[in-house]
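Engineer: no sequence on hand, only this structure:
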């Protein structure tokens, strides 16, 4: 595989009510299980950002793909973790550091149904199961709308809070809403992260900026054959912005 798909998920749970905003961001547990099963059957290993980046840099070679979850939803812990463990896959879950055991408050004005977020205990259990914790800022903010000082606090403060709660280093970051610019890429590196993912479409390549890594969005309506097409062909690279 000349480039590597890094999958982007949000929630793994029952389908939200009809007409709910962004209901496509919630993958049914059975769909997620089928996706992981078929990749395992084809000989691929799902990996966290810390595990997959050596393959992106071509320091290692193998049939691998990245798995990431944005926002730290509790249903990911409940429904995705058992599947990941079944196939010995690792993944990265980007948590909003000020919102442990709370809900997706950033979505309240967008018509998105309320959903619970992971607790500190669940975060620790996630990490103890071999999964990676990444940062998604303190408050799930639009970073480009903040001053550089405010953005720095979101980047540095979230990493510090996660490290203290986890008792381990946190090096992966994900820009909320996919919003970033060159100045934020620099701030992210200065804050101590080693990589950052975006919502930009594409497969990860060795030539990509490690602080602007593209991903493959997986939605509720993604059929299994299309999922495979997105992962195993160059289709996503042809759709790069």
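Structural biologist: Sure, I can see it. Keep in mind that what you see is a predicted model, and the values were worked out from it rather than measured.
Engineer: contacts, neighbours, all on C-alpha from now
Structural biologist: Fine.
Engineer: what segments of the chain are strands?
Structural biologist: All strands of the chain, identified by DSSP state E, fall at 6-9, 11-12, 26-27, 45-47, 64-71, 92-95, 132-135, 172-174, 195-201, 213-217.
Engineer: from those, which stretch is densest packed?
Structural biologist: Among those, ranked by average contacts under mean count of other Cα atoms under 10 Å, first place goes to strand 132-135 (a mean of 31).
Engineer: contacting residues around that one?
Structural biologist: Applying Cα atoms under 8 Å, 6 or more residues apart in numbering, the contact partners of strand 132-135 are 48-50, 90-97, 123, 126-127, 155, 158-159, 162, 170-174.
Engineer: also stretch 106-125?
Structural biologist: Taking Cα under 8 Å, 6+ apart as the rule, stretch 106-125 contacts 16, 20-23, 71-75, 77, 99-105, 133, 140, 165-166.
Engineer: alright, now check it against this:
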């Protein structure tokens, strides 16, 4: 019987915004991120990008592995997480908003989340050059089910094309902004040529899960190391609910 596999979901790795800021919990302190990765390494686990993880998810390979994903392409991930990943020889996937390079999280401003810098095109290329994976998070971080099917399909397929043109290599990983998706949206992602897509549904990946609806384990600022290990390594954490 194949084991269930955790795919970790991070956003920012840096100093948190001021107390009271919305979604402050989605910024993990660099020291905590390093502690989490080091503990997984000590326990014999290898952190992998979605590209590297897929053979384990589809049963072609077996081993003590877990997925590492970052949403949105924040610059502080490049600054604070990449050195840790390189030190431990881990790979990861960062889902970039294809038309916001060197910009900010403009989709968050209306709900009071402070500005955070996103990677530049050159930083994204350096991320990939370091062995990390570039995935797509659409062109503009949109709610896919809330727009017309034609525009949703364009956001999905065109973001893949633009990222591939910027990188000079294939982009196969997708992440649904806000976790918003549907059977129709999943089919669009499949038709666009991606091989996998992650959601915000909480849980470990079970054998037989749809590769275009993969659950993840949310890691927050308040997740201490004991709780982190519980989330990653126990079946009791397989709640299968959306954030």
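Structural biologist: That came in fine, so what should we check first? Remember, predicted model here, so these are calculated numbers, not experimental data.
Engineer: where does the TM-score land?
Structural biologist: Comparison of the two superposed chains (TM-score structural alignment, normalised by the length of structure 1) gives a TM-score of 0.98, and 240 aligned residues with a Cα RMSD of 0.7 Å.
Engineer: could the strands of structure 1 go into TSV alongside distance to residue 235 of structure 1?
Structural biologist: Below are the strands of structure 1 laid out as TSV (distance: least, Cα to Cα, whole Å):
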stretch	distance to residue 235 of structure 1
strand 6-9	14
strand 11-12	24
strand 26-27	21
strand 45-47	20
strand 64-71	15
strand 92-95	24
strand 132-135	27
strand 172-174	23
strand 195-201	10
strand 213-217	10
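Engineer: for those strands, which one sits closest to residue 181 of structure 1?
Structural biologist: strand 195-201 (10.7 Å; Cα to Cα).
Engineer: where's that closest one relative to the chain centroid, distance-wise?
Structural biologist: With Cα atoms, centre = their mean, to the nearest Å as the basis, strand 195-201 of structure 1 stands 9 Å off its chain's centre.
Engineer: what is it packed up against?
Structural biologist: strand 172-174, strand 213-217 (3 or more Cα pairs under 8 Å, 6 or more residues apart in numbering; DSSP states H and E).
Engineer: okay if I get those as CSV plus distance to residue 150 of structure 1?
Structural biologist: Shown next, in CSV, are these (distance: least, Cα to Cα, whole Å):
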stretch, distance to residue 150 of structure 1
strand 172-174, 17
strand 213-217, 23
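Engineer: closest to residue 43 of structure 1 out of those strands?
Structural biologist: Per Cα to Cα, nearest to residue 43 of structure 1 of those: strand 213-217, 19.3 Å.
Engineer: mean per-residue distance, that closest one versus structure 2.
Structural biologist: In the superposition against structure 2, strand 213-217 of structure 1 averages 0.3 Å from its aligned positions (mean Cα distance after the TM-score superposition for structure 1).
Engineer: on that earlier part again, give me the buried subset of the contacts of stretch 106-125 of structure 1.
Structural biologist: Neighbour-count burial (16 or more other Cα atoms under 10 Å) applied to those gives 16, 23, 71-75, 77, 99-100, 102-105, 133, 140, 166.
Engineer: once aligned to structure 2, how far is the top helix by length along structure 1 on average?
Structural biologist: If you go by DSSP state H, structure 1 has its longest helix at helix 148-166. Here helix 148-166 of structure 1, set against structure 2 after superposition, deviates by a mean of 0.4 Å using mean Cα distance after the TM-score superposition for structure 1.
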